[in-house]
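> The amino acid sequence is not available; the structure is as follows:
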């Protein structure tokens, strides 16, 4: 599933100034061999074994990897488009089957880490179709190319160094390190730094094998989630219904209210879903604005955003887990629509001209764009649900 280097969104995009030695030449592939030799020397100084460093010998620059890095656009889809595709019938059936087949393993993991089976299976299914689609590109070549490239050199420099640690530990051989273009590894697509820091040997064979060992895969995913803040015995997402006269500005991940307060505002649970008994704090999540599906998102939902900062991916993964836990299909809302890609790009540019920081005009309705849209809606006296629509775009085009 990592066609867009999904988990990499959890890291800051570090600038070229972090590695000035090759900042001027990183766009010229002819400098790659010399850079690689320099990296090998650094790896030796940091104590990596000659055997691990030898795995870097002969690596060539991969222009196709850089091209893929520049062409990420999977999350320009709406929540309903993406979740309809990803939470497919076969993933529901296979996920339920695997939960049943591995019941003892999941019970052990939940006892040790507090992470329930549906959450783990949700990531397992979305990332690699439960270990079927791991990717076949040589990981070291991808990481070395991206470490040399100008866009995020320090991020991938650290990933490549971490991959050598995984080899030195005996967890994987260089030949076993194959995956998607951005260098993630294993059945839940760990970054090499996550593999180094959070992979666990749960089957007791002396290796942390996230490619072939299902116990290692699932326990490692749970270990990472706990590190990111997962709270045992707590919910993550509940579908709800919202009244038409709601103060839409309250629908914001930065705003939390106790469930009792949301009820007073007229928020009710969706048919087939269940609210927790305790009066937990939650945010009202409207992935497609006031006309689309609605959820209460609890503290554990924020862990999904730590796994992957793409709002659409995180919400889809959390929703998939609720389905595996017994929730019904999400409601479609009332005439929820997303602007076409080109219109989102135009809107982002218009917002930027108004002084709002939307980052790159990439056609994706991420956190920055949502915050800018909300601010603009408030300024214009429009319903501030943080979701761009035709009415807002027309107002911006008219300069009103």
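Done, it's in. What you are looking at is a predicted structure, and each value in this text was computed from that prediction instead of being measured.

> okay, CA-based contacts and neighbour counts for the rest of this
Noted.

> just the strands in the protein please.
137-138, 178-179, 237-241, 257-258, 268-269, 281-285, 294-297 (DSSP state E).

> Tell me the buried residues in stretch 102-118?
Using 16 or more other C-alpha atoms under 10 Å as the test for burial, stretch 102-118 gives 105, 106, 107, 109, 110, 113, 114, 115, 116, 117, 118.

> Let me fix that, I meant to ask about stretch 165-185.
Under 16+ other C-alpha under 10 Å, the buried positions of stretch 165-185 are 165-168, 171-172, 174, 177-185.

> Can you tell me the centre-most residue of the protein?
residue 308 (1.9 Å; C-alpha atoms, centre = their mean).

> this is the comparison structure:
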């Protein structure tokens, strides 16, 4: 199953909720109104304090991405049973890779666990599910996907906020526009943060001056742990279904099959 479908349930999760700007021009469900919407949004972005240079670099010449809209309308992976989803996303071979990756990054994972109280097994299971341990993070330019989804009437307010967040990240120089690629819904990095989550929870754990969720495993692990801690993860607690920490996983992903798979994967990594 392609990564773009795996991360789709993140879009409904509580961690991504932001207060945000008013909508730009009227939303639409076809390409006809996109140029007018985009022009209005660009003016709004500049008025909010984002430099016109960044806005043009990110959105200049943008066209309506029909592929993204089709993907948004055709989310199927979370209709699978837990057993089907587990077989696809966390078979024994993937769990074995997870154990090797956990050993490879043991030193930094232990540091992250001490600081944030989130077990390394949980972090690595999320890492594996979201991007195959960094193997595939998506290849769609996020400004293309986010602009199409912000214009689309289905969740216009939500994605307008995400688009603004992505522009702020670029404007601050935290990420280059050219490297801001991801899944169809605009997630970026090895654990697939939306831009609003990057702004709120990303951590510079390796001390190089910026959170890098694309290339720095230390930043990826710490940011993922920080996200969970900020949503109520209890150090030393269980993560099995019914526990308080399992409830926190709902803030990562509301799909029950996804949360059960995280919990199962993490438990297998302890063995």
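Here it is on my side, so go on. Treat the numbers as computed from the prediction; the structure is a model and nothing was measured.

> thinking again about what came up before, so can I have TSV of the buried residues of stretch 102-118 of the first structure showing distance to residue 139 of the first structure?
Converted to TSV, those look like this (distance: C-alpha to C-alpha, whole Å):
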residue	distance to residue 139 of the first structure
105	29
106	29
107	33
109	29
110	31
113	29
114	31
115	29
116	30
117	29
118	29
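
> Just flag the most distant two among these.
With C-alpha to C-alpha as the measure, no two of those lie farther apart than 113 and 118, at 13.8 Å.

> Find the residues that touch each one of these two.
Between them, residue 113 of the first structure and residue 118 share no contacting residue under C-alpha atoms under 8 Å, 6 or more residues apart in numbering.

> just checking, what residue in the first structure corresponds to residue 114 of the second structure?
If you follow residue 114 of the second structure across to the first structure using TM-score structural alignment, you land on residue 111.

> and the gap between that match and residue 105 of the first structure?
10 Å (C-alpha to C-alpha, to the nearest Å).

> do residue 132 of the first structure as well
Residue 132 of the first structure is 20 Å from residue 105 of the first structure, by C-alpha to C-alpha.

> Residue 4 of the first structure now?
Distance, residue 4 of the first structure to residue 105 of the first structure, by C-alpha to C-alpha: 31 Å.

> Residue 312 of the first structure too?
Relative to residue 105 of the first structure, and taking C-alpha to C-alpha, residue 312 of the first structure is found at 30 Å.

> Same check on residue 129 of the first structure?
In this structure, residue 129 of the first structure and residue 105 of the first structure are 19 Å apart, going by C-alpha to C-alpha.

> And residue 56 of the first structure, by the same measure?
Taking C-alpha to C-alpha, one finds residue 56 of the first structure at 37 Å from residue 105 of the first structure.

> need the helices for the second structure, in chain order.
In the second structure, the helices defined using DSSP state H lie at 3-6, 34-47, 52-59, 66-73, 82-89, 92-104, 106-116, 120-131, 142-151, 156-171, 195-201, 217-230, 244-252, 256-269.

> okay, those helices in a markdown table with distance to residue 211 of the second structure next?
Conversion of those to a markdown table gives the following (distance: least, C-alpha to C-alpha, whole Å):
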| stretch | distance to residue 211 of the second structure |
| --- | --- |
| helix 3-6 | 22 |
| helix 34-47 | 23 |
| helix 52-59 | 19 |
| helix 66-73 | 27 |
| helix 82-89 | 27 |
| helix 92-104 | 21 |
| helix 106-116 | 14 |
| helix 120-131 | 16 |
| helix 142-151 | 18 |
| helix 156-171 | 11 |
| helix 195-201 | 9 |
| helix 217-230 | 6 |
| helix 244-252 | 19 |
| helix 256-269 | 24 |
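
> deepest of those helices, which one?
Among the helices of the second structure, judged by mean count of other C-alpha atoms under 10 Å, the one packed with the most neighbours on average is helix 142-151 (a mean of 27).

> Residue range in the first structure corresponding to it, please.
Against the first structure, helix 142-151 of the second structure falls on residues 139-148 (TM-score structural alignment).

> Give me the mean distance between that stretch and the second structure.
Average distance, stretch 139-148 of the first structure versus aligned residues of the second structure after superposition (mean C-alpha distance after the TM-score superposition for the first structure): 0.3 Å.

> which ones are touching the alignment partner in the first structure of residue 129 of the second structure?
Aligned counterpart of residue 129 of the second structure in the first structure: residue 126 (TM-score structural alignment). Residues near residue 126 of the first structure by C-alpha under 8 Å, 6+ apart: 1, 86, 317.

> Take those and write them to JSON lines, including distance to residue 49 of the first structure.
Formatted as JSON lines, these follow (distance: C-alpha to C-alpha, whole Å):
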{"residue": "1", "distance to residue 49 of the first structure": "32"}
{"residue": "86", "distance to residue 49 of the first structure": "41"}
{"residue": "317", "distance to residue 49 of the first structure": "38"}
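
> Tell me the one among those nearest to residue 140 of the first structure.
Taking C-alpha to C-alpha as the measure, residue 140 of the first structure lies nearest residue 1 of those, at 19.2 Å.

> Which member of the contacts of residue 126 of the first structure is positioned nearest residue 324 of the first structure?
Residue 324 of the first structure lies nearest to residue 317 out of the contacts of residue 126 of the first structure, by C-alpha to C-alpha, at 10.7 Å.

> And the closest one? What does it align with in the second structure?
So, by TM-score structural alignment, residue 317 of the first structure is matched to residue 262.
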